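Undergrad: Predicted model follows, preceded by the sequence.
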Amino acid sequence: MACNRAAKSGFAAEAQRKINSKYSEELAQECLEWIRVITNEPINVSGDMDNFYETLKDGTLLCKLVNCLKPGSVSKVNRSTMAFKCMENISSFLNVAANMGVPAQETFQTVDLWERQNLNSVVTCLQSLGRKAHKFGQPGIGPKEADKNVREFSDEQLKAGQTIISLQYGSNKGANQSGISFGNTRHM
């Protein structure tokens, strides 16, 4: 756990301060309120780092969250407070979140939560999962994700598009680049 680690110093402490500075209490509070609504658990929804960490560190609430979104997704939730059991809960949550469509770049590593290394990445993961909740019939958080808009063009339409001059190529209305001298120095 985080209390078993030696205090960081030097560059490591500076890097940790930079990571912690990205943490948003407002987004964390929004995540905890969303978790409370979905799971019906009486949790403290204060967004400060200490409360956020204490609420989620053992992974049981995270497993309950994904089981509410997608029933039966985590078959065994460990109630033990032993480190490897708690980390197993967090890992189970991460696997289900990835299967529910949370992109890999928006997930976190188990130690980010368990050892309190990067709580901002935990918030990012929960925000991403919250955007996916609409697909599972639950209220979500954040902006609604866009639906795929696949367009089909016939060969005739594609050939017609090749005859159009793009405005990036210049204009076909008489404009040209005369008078522009390349390589001229800036006069001061």
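TA: Thanks, I have the structure now.
Undergrad: Please make it C-alpha for all contacts and neighbour counts, starting now.
TA: Noted.
Undergrad: what about the helix or strand containing Gln16, distance to the chain center?
TA: Assigned by DSSP states H and E, Gln16 belongs to helix 11-21. With Cα atoms, centre = their mean, to the nearest Å as the basis, helix 11-21 stands 20 Å off its chain's centre.
Undergrad: again, but for stretch 103-119
TA: With Cα atoms, centre = their mean, you get 10 Å for stretch 103-119.
Undergrad: which other residues reach that stretch?
TA: For stretch 103-119, the surrounding residues in contact (Cα atoms under 8 Å, 6 or more residues apart in numbering) are 1-2, 16, 19-20, 23, 49, 53, 56-58, 86-87, 90-91, 94, 98, 121-122, 124-125, 128.
Undergrad: Now which of these would you call buried?
TA: Neighbour counting by 16 or more other Cα atoms under 10 Å classes 20, 23, 49, 53, 56-58, 86-87, 90-91, 94, 121-122, 124-125, 128 among those as buried.
Undergrad: list the contacts for Ile141?
TA: By Cα under 8 Å, 6+ apart, Ile141 lies in contact with Glu30, Cys31, Trp34, Gln127, Gly130, Arg131.
Undergrad: take a look at this one as well, against the first:
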Amino acid sequence: MSHVGPSYGSLAANQAKIAAKRDPNLDREAQEWIEAVIGEKFPSGSYEDALKDGVILCKLINKLQPGAIPKYATSGGAFKLRENISVFQNAARKYGLGDAELFQTIDLFEKHNIPQVTQCIFALGRTAQKKKFNGPTLGPKMSDSNVREFTEDQLRAGQSSLGLLNEGMSKGANQSGQNFGLSRHI
């Protein structure tokens, strides 16, 4: 990573906004969940430094879905390590995460948007619960669909009744007088 000088103007404002979204408690929760799933502690250092090379993320997705990433780099240059992150993102997408739940490689590798990385890990935790992963859980359980079936009689009865909002609006308009809807002659 090359050194980037201080930022000014709108770039500084955007970076401050991203930093304000960061919640150390959520980072800690995500880290504890990953450690429990993969069965190993993060190396000493910060949360984002441990995730930066993508190795831990590749191990995580392989625990959730064995064989999702058959091969990833455990050492090498920046290009190889960034490739780990891309491979993780593709595997997470196949696992069920949407594009809005993923992060960009630069968000993690250059530590530009760590809250988005944490959000992705929480989304992965929710998806794992939905897929009945037999292990630790992270975050709230995703809701299941609640499909309702109506008979033809119930549907017809619903069409003939007015909703409460409509009743109140039309009732007041009809009571207000006989001139409703009539034009005035001058």
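TA: Done, it's in. Everything numeric here is computed off the predicted structure, so don't read it as measured data.
Undergrad: picking that back up, which one (most neighbours) among the contacts of Ile141 of the first structure?
TA: Cys31 (26 neighbours; other Cα atoms under 10 Å).
Undergrad: mind listing the helices for the first structure?
TA: Taking DSSP state H, the helices of the first structure run over residues 11-21, 25-39, 49-56, 60-69, 83-99, 110-114, 119-132, 155-161.
Undergrad: Could you export those as CSV, including distance to Val77 of the first structure?
TA: Shown next, in CSV, are the helices of the first structure (distance: least, Cα to Cα, whole Å):
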stretch, distance to Val77 of the first structure
helix 11-21, 29
helix 25-39, 15
helix 49-56, 14
helix 60-69, 6
helix 83-99, 6
helix 110-114, 16
helix 119-132, 19
helix 155-161, 54
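Undergrad: sorry, back to before: next, format the contacts of Ile141 of the first structure as a markdown table and append distance to Glu106 of the first structure.
TA: A markdown table is the format used below for those (distance: Cα to Cα, whole Å):
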| residue | distance to Glu106 of the first structure |
| --- | --- |
| Glu30 | 17 |
| Cys31 | 15 |
| Trp34 | 18 |
| Gln127 | 9 |
| Gly130 | 12 |
| Arg131 | 12 |
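Undergrad: farthest-separated two in those?
TA: Farthest pair in those (Cα to Cα) is Glu30 and Arg131. Separation: 12.4 Å.
Undergrad: From Gly98 of the second structure, how far off is the nearest residue to Lys141 of the second structure once chain neighbours are set aside?
TA: Nearest residue to Lys141 of the second structure, sequence neighbours excluded (Cα to Cα, 6 or more residues apart in numbering): Arg126, at 5.7 Å. Distance, Arg126 of the second structure to Gly98 of the second structure, using Cα to Cα, to the nearest Å: 12 Å.
Undergrad: Repeat that for Lys59 of the second structure.
TA: Taking Cα to Cα, one finds Lys59 of the second structure at 20 Å from Gly98 of the second structure.
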